[in-house]
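1. coords please:
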Amino acid sequence: MTEIGYKLICEEHGPNDLVEYAQLADDSAFEFAMISDHYHPWTASQGEAPMVWNVIGAIAQATDDLRLGTGITCPISRVHPAVVAQAAATAAAMLPGRFFLGVGAGEQLNEHILGHRWPEHEVRLEMLAEAIEIIRTLWVGETTSYHGEYYTVENARLFTLPDDLPPIPIAADGPKAARFAGELGDGVVGVSPNSDLLETFADAGGEGPRYGEVTVCYDEDADAAVERAHEIWPIEGLPGELMWELSTPAHFEQATQTVTESEIAELIVCGDDPDDHVAAIEEYVDAGYDRVVVHQIGSNQAEFVEFYEENVLPSF
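-> Model (predicted):
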């Protein structure tokens, strides 16, 4: 059985709107939600980037049943893993049994802000392994000291802990990260319908949920949807590793200048044809994902939720 979730995008929406949209999801047929964790938006046209942990605390008070996870927190540079451990433990205590901590190796866009060197991917995975070890050790609730290659923790103890510790699925965009997720994660998070990635995850011993993320732009006017997707989310057209390596929204704006509306229309489902939206999700299901979170571009979130409840979610 496939669960369909709702994506809360901090790059597009302010904190109060995100809480409102989480309430919409809680009252809807969506079965879970994920929330992005960014210091910057990808481009200035997206316009927002609130502190995710503040928003999660508000969502905890504003919802009753919504399962919520970060998608994705990077605990290796901008925020020390000992602090992430405390933040996630508090979130799990406020969302008992319905919080998970999605982690990954991050993007330079968010992680360079303290002036640290941006390491190559292999080093970032080594840092992430240490970070996950620190988080899980602190979640035991005992006084902890840790002296690793990348991080130091001295006499730290978390006093606020949930009854049930949250799982830690790990983001993977290629075979190295998929193997890493299989070895250390409680699940995997991917952003493309790539069955090879999931096979690599499983071959490395990976178990647990397999989260996929699909981006759409619902609107009754398909042309308006394409225009909005192109204005707000042109990054869908960026090739290769640019998403992880560019350092500022201005760089992303420069890199996406050549991305056309027609290219975005090919990459993102735009409009109100239910079959197109169902087919986009089914690509992930066919690849082996059992949980698919849907990112709707734009402020018409209530209309999107209604459209999905009536026309898309029943297919799953």
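
2. Every contact and neighbour count from this point should use C-alpha atoms.
-> OK.

3. For this structure, which segments count as strands?
-> Taking DSSP state E to define them, one finds strands in the chain at 3-8, 32-35, 68-70, 99-100, 144-147, 152-156, 170-171, 188-190, 210-217, 269-270, 291-296.

4. and the longest one, what other elements does it pack with?
-> Using 3 or more C-alpha pairs under 8 Å, 6 or more residues apart in numbering; DSSP states H and E as the contact criterion, the elements in contact with strand 210-217 are strand 188-190, helix 222-232, strand 269-270, helix 274-287, strand 291-296.

5. residue closest to the middle of this protein?
-> For the chain, the residue nearest the mean C-alpha position is G71 (1.9 Å; C-alpha atoms, centre = their mean).

6. thinking again about what came up before, adding distance to A25 as columns, could you present the helices and strands packed on strand 210-217 in a markdown table?
-> Formatted as a markdown table, these follow (distance: least, C-alpha to C-alpha, whole Å):
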| stretch | distance to A25 |
| --- | --- |
| strand 188-190 | 20 |
| helix 222-232 | 21 |
| strand 269-270 | 21 |
| helix 274-287 | 18 |
| strand 291-296 | 11 |
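
7. so can I have a markdown table of the ones you listed showing mean neighbour count?
-> A markdown table is the format used below for the helices and strands packed on strand 210-217 (neighbours: other C-alpha atoms under 10 Å):
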| stretch | mean neighbour count |
| --- | --- |
| strand 188-190 | 27 |
| helix 222-232 | 20 |
| strand 269-270 | 26 |
| helix 274-287 | 18 |
| strand 291-296 | 23 |
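
8. To check against the first, give me the structure of this:
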Amino acid sequence: MTAFGYTLMTEQRGPRDLVADAVGAEQAGFDFEVMSDHYFPWLDSMGHAPYAWSVLGAVACATERVGLMTYVTCPTMRYHPAVVAQKAATVGLLSQGRFTLGLGSGENLNEHVVGQGWPSADVRQDKLAEAIEIIRALLAGGYVNHEGRHYRVDSAKLWDLPDGGVPIAVAVSGEQSVQRFAPVGDAVVAVEPQAELVSGFRDVAGAQVPAVGQLPISHDPDPQAATERAHELFRWFGGGWKVNAELPGPAGFDAATSFVRPEDVAAAIPCGPDTDAQVEAVRPFVEAGFSHVALVQIGGETQPDFLRHAEAELLPALRKEFGAAEDAAIRVR
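-> From the prediction side, this is the model:
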């Protein structure tokens, strides 16, 4: 049984539209919604990057049923982990327990803006591990003092905490990150349908730990228009996480993908009106063991049409093929 989610992609939509899309996605029948947390879009052509946490507060109050999740927040440079803990607790309260804090080690694209440089992958993972320790301690209640390798916390306390805590999902990309973060995560996040990431995480964290994946599609009645839009806005997607984490800005992504052809994008992303093709694109995630799959519709202005398609055709087809989730919630272990 699989839970199907909708991605509120801040890089291609303004804040008011994101809130409207969140309400529309809940009404269309999605089980959960994830939101990116960016300072920059991947490409200039995407055109947006509002502050995700303000939008999340509005979405939490505008929706009633769907689970909400950051996909993902980096709690190490732009944000101090003590501040991330406070934000997560507040959204947890506003959503009445529907929020999961998705965390990752970040991308140069978004974190360079605070002028601290961009550390190596090993250092980024060290910082993330220490940040999770701080966030966990604050979400548990009481005063927290911490003096570690990367962070200091001086007598911090969260005064407004949701009952039951806030689940933490952690993004992984290989064996090293799996082994490092499986002991501290309530769920695993991955953007590629690699079964070894899910099984490796569950070997440590437990067989029932949720796994959350993400799949871009470009739905449109016109396959050519869908392909052109995907190429214009999403050709960066094929670079892989190790590359995408390092490039410093939209100009870098534009240059790095200048030789990517529309047909290359169409080979990796379902483009057009074919519901069966969209269902088949989800299959690798289901077969890899993902319990949650969030869909990304490419193109900000196409969201209302996509939500109508999802309600009428795509979600029924996905649930017929893969089963409906009886419980899509992610909980603290």
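
9. re earlier: next, format the strands of structure 1 as JSON lines and append distance to T43 of structure 1.
-> Formatted as JSON lines, those follow (distance: least, C-alpha to C-alpha, whole Å):
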{"stretch": "strand 3-8", "distance to T43 of structure 1": "17"}
{"stretch": "strand 32-35", "distance to T43 of structure 1": "18"}
{"stretch": "strand 68-70", "distance to T43 of structure 1": "21"}
{"stretch": "strand 99-100", "distance to T43 of structure 1": "27"}
{"stretch": "strand 144-147", "distance to T43 of structure 1": "38"}
{"stretch": "strand 152-156", "distance to T43 of structure 1": "34"}
{"stretch": "strand 170-171", "distance to T43 of structure 1": "22"}
{"stretch": "strand 188-190", "distance to T43 of structure 1": "22"}
{"stretch": "strand 210-217", "distance to T43 of structure 1": "16"}
{"stretch": "strand 269-270", "distance to T43 of structure 1": "20"}
{"stretch": "strand 291-296", "distance to T43 of structure 1": "17"}
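
10. Which stretch among those is buried most, on average?
-> Across the strands of structure 1, averaging neighbours per residue (mean count of other C-alpha atoms under 10 Å) puts strand 170-171 on top, at a mean of 29.

11. residues in contact with the residue nearest to R229 of structure 2 when sequence neighbours are not counted?
-> Setting aside the residues directly before and after it, R229 of structure 2 is nearest to G299 in space (C-alpha to C-alpha, 6 or more residues apart in numbering), at 6.9 Å. Neighbouring residues of G299 of structure 2 by C-alpha atoms under 8 Å, 6 or more residues apart in numbering: Q12, S218, R229, A230, L233.

12. quick one, helices of structure 2?
-> Ranges of helices in structure 2, per DSSP state H, are 15-28, 52-62, 81-94, 108-111, 121-139, 175-181, 195-205, 223-234, 241-244, 250-256, 262-268, 275-287, 303-309, 315-322.

13. Out of these, flag the one nearest F40 of structure 2.
-> Closest to F40 of structure 2 of the helices of structure 2, according to C-alpha to C-alpha: helix 108-111, at 5.9 Å.

14. how about the closest one, aligned to which bit of structure 1?
-> Here helix 108-111 of structure 2 aligns to structure 1 at residues 108-111, judged by TM-score structural alignment.

15. how close does the matching stretch sit to structure 2?
-> With mean C-alpha distance after the TM-score superposition for structure 1, stretch 108-111 of structure 1 departs from structure 2 by a mean of 0.7 Å once superposed.

16. Quick one: neighbours of P15 of structure 2, just the number.
-> For P15 of structure 2, the count of nearby residues is 20 (other C-alpha atoms under 10 Å).

17. Quick one: map it onto structure 1.
-> Under TM-score structural alignment, P15 of structure 2 pairs with P15 in structure 1.

18. again, but for V184 of structure 2
-> Counting by TM-score structural alignment, V184 of structure 2 lines up with L184 in structure 1.

19. List the residues that contact that match.
-> A129, G206 are the contacts of L184 of structure 1 under C-alpha under 8 Å, 6+ apart.

20. go with 10 Å
-> Contact partners of L184 of structure 1, counting by C-alpha atoms under 10 Å, 6 or more residues apart in numbering, are L128, A129, I132, E133, I168, P169, I170, A204, G205, G206, E207.

21. Going through those, which ones are buried?
-> Among the contacts of L184 of structure 1, those buried by neighbour count (16 or more other C-alpha atoms under 10 Å) are L128, A129, I132, I168, P169, I170, A204, G206, E207.

22. Out of those residues, flag the one nearest to N155 of structure 1.
-> Within those, the smallest distance to N155 of structure 1 is 17.6 Å, found for I132 (C-alpha to C-alpha).

23. For the spatially closest residue to that closest one that is not a sequence neighbour, grab the count of nearby residues.
-> Closest residue to I132 of structure 1 apart from its sequence neighbours, by C-alpha to C-alpha, 6+ apart: P81 at 7.5 Å. P81 of structure 1 has 26 neighbours, counted by other C-alpha under 10 Å.

24. Return the residues in contact with P81 of structure 1.
-> Going by C-alpha under 10 Å, 6+ apart, P81 of structure 1 touches 74-75, 87, 127-128, 130-136, 138, 151-153.

25. Let me know the closest of these to A29 of structure 1.
-> For the contacts of P81 of structure 1, the minimum distance to A29 of structure 1 (C-alpha to C-alpha) is 28.3 Å, reached by A87.

26. Aligned counterpart of the closest one in structure 2, please.
-> A87 of structure 1 maps onto K87 in structure 2, by TM-score structural alignment.

27. For V172 of structure 2, see how far away its match is.
-> The gap separating K87 of structure 2 from V172 of structure 2 is 22 Å, by C-alpha to C-alpha, to the nearest Å.

28. same deal with A22 of structure 2?
-> Applying C-alpha to C-alpha, the value for A22 of structure 2 to V172 of structure 2 is 26 Å.

29. These two: which has the busier surroundings?
-> Neighbour count, other C-alpha under 10 Å: between A22 of structure 2 and V172, A22 has more, with 28 against 24.

30. would you list the contacts of G299 of structure 2 in a markdown table and tack on distance to S177 of structure 2?
-> Output for those, formatted as a markdown table (distance: C-alpha to C-alpha, whole Å):
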| residue | distance to S177 of structure 2 |
| --- | --- |
| Q12 | 29 |
| S218 | 31 |
| R229 | 33 |
| A230 | 30 |
| L233 | 29 |
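
31. In contact with K157 of structure 2, which residues are there?
-> A82, A85, Q86, A137, L138, L139, A140, G141, G142, Y143, V144, N145.

32. what residues are up against the fourth one?
-> Counting by C-alpha under 10 Å, 6+ apart, A137 of structure 2 touches A82, A85, A131, Y143, V144, N145, H146, A156, K157.
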